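Participant: sequence-free structure coming up:
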């Protein structure tokens, strides 16, 4: 047995042995597709044959065939699967689903990078390490694809809703819709706002801060802002960005926002516009790591460091986002533990209580970042944080500059065509010029020699037919657009840099 292994490979665990038997069965049935191009198969006949032989549904068989066939273009991961039989169908399908956004002819360089990433994810670094799950696979692969191929880095759920002709506003533009409904015989009304990640994060932080300061609910805080009863609170957005040799951020550099992930181009532009009119503070995380607080409570900079380092609750198998976790003093403060990032780790309330009750303890590896968990029954587990830090120090992404290079290497491919077309439709909802939209679609189709079959979205009705200024003259209410910058101020942007 290997000295470094996942818990699923534990030869002394009968449950792990049973799980390995299931994977071995899946491998025996479907691994042939990892070595052969599907072009050589009659697909319908093949699916029917496998359905009859396995008793599986059509959907399960199709997903299994596609999942194993993805290994055809990932030779290093295929070799690892041949050797260790680690990946079950959900994990393979997670990788396949993420890579589908590249279209039928993915860039070989991107495939090679994803291959290296997945091999790294499924190569154990310690004995008794927890096997990463499908969610980790999706998150890590999508994060890499978002950097290497930003043209396809869209909101897949919203795109599918548009494809299904369910009216949905675009991801990276701000739109507003008021509506009325009847519920249980009573007339009700509502409002829907769709915008980019930066603006929505600002909205959420403002409302949460107002609710906390006033001791009211989030809904009451929204009502008070919209009715102009109270001014909105000033908020600070925490983003992560690379610095140049002078310790400054270069224009256009990528931004990772807490709770949102990597920002799209429009969201980055929004933040840069805010930065032109409001003070921006840059905090070097290398310096933050050395700070020691004088009391129990960590500083906001320390919390930002922990969020970037941990990503999620560090307890094995827990995926609660780090920004929603408590910061645990690994060595308790009352026992002399310092309030410093190297002694502060993200734990959700449930697992924080478990650690406080001394049912578990953890030891971080300062070199690899792995967390070794020791349990009261004498067993241990090893977790590898899936975070912003680990994404930036792996061989796949050794430099932030890779994101910028990927933006310059966009190639004309199927996914880019449809992503560009959907963006044109998004922009149409802003400029509302049908002739301009039609011309842009025609130019896109000519450039790609393809047909974009999605119609223009139906424009929302004008809320103020006589113009917003006229409506405001009748009743002086605060412009909705100014909700983004109460007291004539945009949000303060504070960057913490790796």
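Facilitator: Structure received. Remember, predicted model here, so these are calculated numbers, not experimental data.
Participant: alpha carbons only for contacts and neighbour counts from here, please
Facilitator: OK.
Participant: can you give me the offset of stretch 416-434 from its chain's centre?
Facilitator: 23 Å (Cα atoms, centre = their mean, to the nearest Å).
Participant: my bad, stretch 84-99
Facilitator: Distance, centroid of stretch 84-99 to centroid of chain: 18 Å (Cα atoms, centre = their mean).
Participant: which parts of stretch 93-101 are buried?
Facilitator: Neighbour counts over stretch 93-101 (16 or more other Cα atoms under 10 Å) mark 93, 94, 95, 96, 97, 98, 99, 101 as buried.
Participant: What of stretch 69-80?
Facilitator: Buried residues in stretch 69-80 (16+ other Cα under 10 Å): 69, 70, 71, 72, 73, 74, 75, 76, 77, 78, 80.
Participant: That one: end-to-end distance?
Facilitator: End-to-end distance of stretch 69-80 (Cα to Cα, to the nearest Å): 15 Å.
Participant: rewinding a little: now render the buried residues of stretch 69-80 as TSV, adding distance to residue 143 and secondary structure.
Facilitator: Formatted as TSV, these follow (distance: Cα to Cα, whole Å; DSSP: H, G, I helix; E, B strand; the rest coil):
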residue	distance to residue 143	secondary structure
69	22	helix
70	19	helix
71	20	helix
72	22	helix
73	19	helix
74	18	coil
75	21	helix
76	20	helix
77	18	helix
78	22	helix
80	22	helix
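Participant: coming back round to it: adding secondary structure and distance to residue 217, write the buried residues of stretch 93-101 out as TSV.
Facilitator: TSV is the format used below for the buried residues of stretch 93-101 (DSSP: H, G, I helix; E, B strand; the rest coil; distance: Cα to Cα, whole Å):
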residue	secondary structure	distance to residue 217
93	helix	41
94	helix	38
95	helix	40
96	helix	42
97	helix	39
98	helix	38
99	helix	41
101	helix	40
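Participant: got another, please set it beside the one above:
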């Protein structure tokens, strides 16, 4: 008999899980006790309220603001709120991550009920287990899920805007998966003063005599710069900040692969980038124009090479399925990680997607040292981690090629229609309200009545002396 789906953090047989649940329940009770003091309708100054709470609790204004904001966010997600009240699956730390991610949505969009219903729907899908002992999604997966939901509502409900590079929008074509070597196109980018693009550079002196550079560019340019800097850091074996400085002062030739993933069998399917997530329609179209190679991920999924290292198509397929390091709790993006053989290559394990996962170097070494082993479901991409104490946990693939994300993409076009219908109904309702306001009888004008205003003349001032 198969075990029912469950979360590993809610394991009733684990002392740590039971203690965690009790701590989380007490944490919510504690903050609900504090919360009435933070009445948003109170006329008392927020800083003063925080000072009073700090006096009695020792909690800083930042922590108070973060956790009260998280509880406010939860109140707008009724299904998730009911789940937490029943199971205490998420603590306030995870709830603050959700609140912060939702806060990145445009202010006007945060006022739309449609967005909150969509967020509640997608978060419930994320926090509904499908395997026994399933690992809780990591922060990157939570952030990506919320960002994808916001993008699906924002992109589909928003009016079309001009291309930031000033190019006409071409007719849509079957989408790319993935594109290769956009670095060669960097030389052909429009100049920085092109009127069609909006970029800004801000330089601020810091107290320690350093300079802070802040650069804002359109999303398409930002994606390319991100990929170039990531490759530059890997080539120079340094971090991205140092790589950017070195590349500006002492440029070297780089070969960069920028990956885009898009379903070819779903109308209006979104375009995913490994570090940016869902791209805007304008950025997606701009980058699609640069595509030099289109890969069939279905073919790559079944492809095999006798070599130890994955071919480029196989690697793209595994990255698109895994999206991050598959070690439990690791959020390192998969684009520059190691491809690990579940069955070692020297033991006869094939270099094929159903025998490979992406692991960061640190966790790859832990697996090589047999500190943990895993099984890989060849269909779903789920990884079953087995630990030395005899327990196990399941990590679900989170990339656009994973079954769960594929199902989400199927609903993307459905949400497009719902978003447009919602926007149309809202516009019609607002127009009807204006019509009703115009039809309401206006009060008759009052007859003019002169009013006599009496006042005392100011006393005369003494004449100035000669």
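Facilitator: Arrived safely, thanks for sending. Predicted model only: the values in this text are computed from it and were never measured.
Participant: Would you tell me which one of the buried residues of stretch 69-80 of the first structure comes nearest to residue 276 of the first structure?
Facilitator: residue 74 (44.4 Å; Cα to Cα).
Participant: quick one: what's aligned to the closest one in the second structure?
Facilitator: Here residue 74 of the first structure is matched to residue 77 in the second structure, going by TM-score structural alignment.
Participant: which other residues reach stretch 372-380 of the second structure?
Facilitator: 342, 354-355, 366-367, 382-388, 397, 402-403 (Cα atoms under 8 Å, 6 or more residues apart in numbering).
Participant: what's the most distant pair in the residues you listed?
Facilitator: Distance extremes for these: the farthest pair is 388 and 403 at 29.5 Å, using Cα to Cα.
Participant: Of those two, which one has the most company?
Facilitator: A direct count of neighbours by other Cα atoms under 10 Å for residue 388 of the second structure and residue 403 places residue 403 higher, at 18 against 10.
Participant: residue contacts, that one?
Facilitator: Contact analysis of residue 403 of the second structure by Cα under 8 Å, 6+ apart lists residue 380.
Participant: what's the answer for the one 10 residues further on, then?
Facilitator: Under the criterion of Cα under 8 Å, 6+ apart, the neighbours of residue 413 of the second structure are 266, 267, 268, 269.
Participant: Now do residue 77 of the first structure against residue 84 of the first structure, distance only.
Facilitator: Distance from residue 77 of the first structure to residue 84 of the first structure, by Cα to Cα: 10 Å.
Participant: With residue 149 of the first structure instead?
Facilitator: As defined by Cα to Cα, residue 149 of the first structure lies at a distance of 31 Å from residue 84 of the first structure.
Participant: Neighbour count: these two, which is higher?
Facilitator: residue 149 (24 against 14).
Participant: what kind of secondary structure is the residue mapped onto the more buried one from the second structure in?
Facilitator: Using TM-score structural alignment, the equivalent of residue 149 of the first structure in the second structure is residue 154. What DSSP: H, G, I helix; E, B strand; the rest coil gives for residue 154 of the second structure is helix.
Participant: What segments of the stretch 1-150 of the second structure are strands?
Facilitator: Counting by DSSP state E, counting those that start in this stretch, the stretch 1-150 of the second structure has no strands to list.
Participant: The stretch 301-450 of the second structure too?
Facilitator: With DSSP E, counting those that start in this stretch as the criterion, the stretch 301-450 of the second structure has strands spanning 304-305, 338-341, 351-352, 356-359, 372-376, 383-387, 392-395.
Participant: Start and end of stretch 73-81 of the second structure, how far apart?
Facilitator: Stretch 73-81 of the second structure has an end-to-end distance of 10 Å (Cα to Cα).
Participant: So what touches that stretch?
Facilitator: Contacts of stretch 73-81 of the second structure (Cα under 8 Å, 6+ apart): 95, 99, 116, 117, 119, 120, 121, 123, 124.
Participant: Please name the spatially closest residue to residue 189 of the first structure (chain neighbours excluded).
Facilitator: residue 180 (4.2 Å; Cα to Cα, 6 or more residues apart in numbering).
Participant: what packs against the helix or strand where that neighbour lies?
Facilitator: Per DSSP states H and E, residue 180 of the first structure falls inside strand 175-183. Applying 3 or more Cα pairs under 8 Å, 6 or more residues apart in numbering; DSSP states H and E, one finds that strand 175-183 of the first structure contacts strand 186-194.
Participant: Recalculate using a threshold of 10 Å.
Facilitator: strand 186-194, helix 414-431 (3 or more Cα pairs under 10 Å, 6 or more residues apart in numbering; DSSP states H and E).
Participant: Measure the mean distance from it to the second structure post-superposition.
Facilitator: With mean Cα distance after the TM-score superposition for the first structure, strand 175-183 of the first structure departs from the second structure by a mean of 9.0 Å once superposed.
Participant: Okay then, goodbye and thanks.
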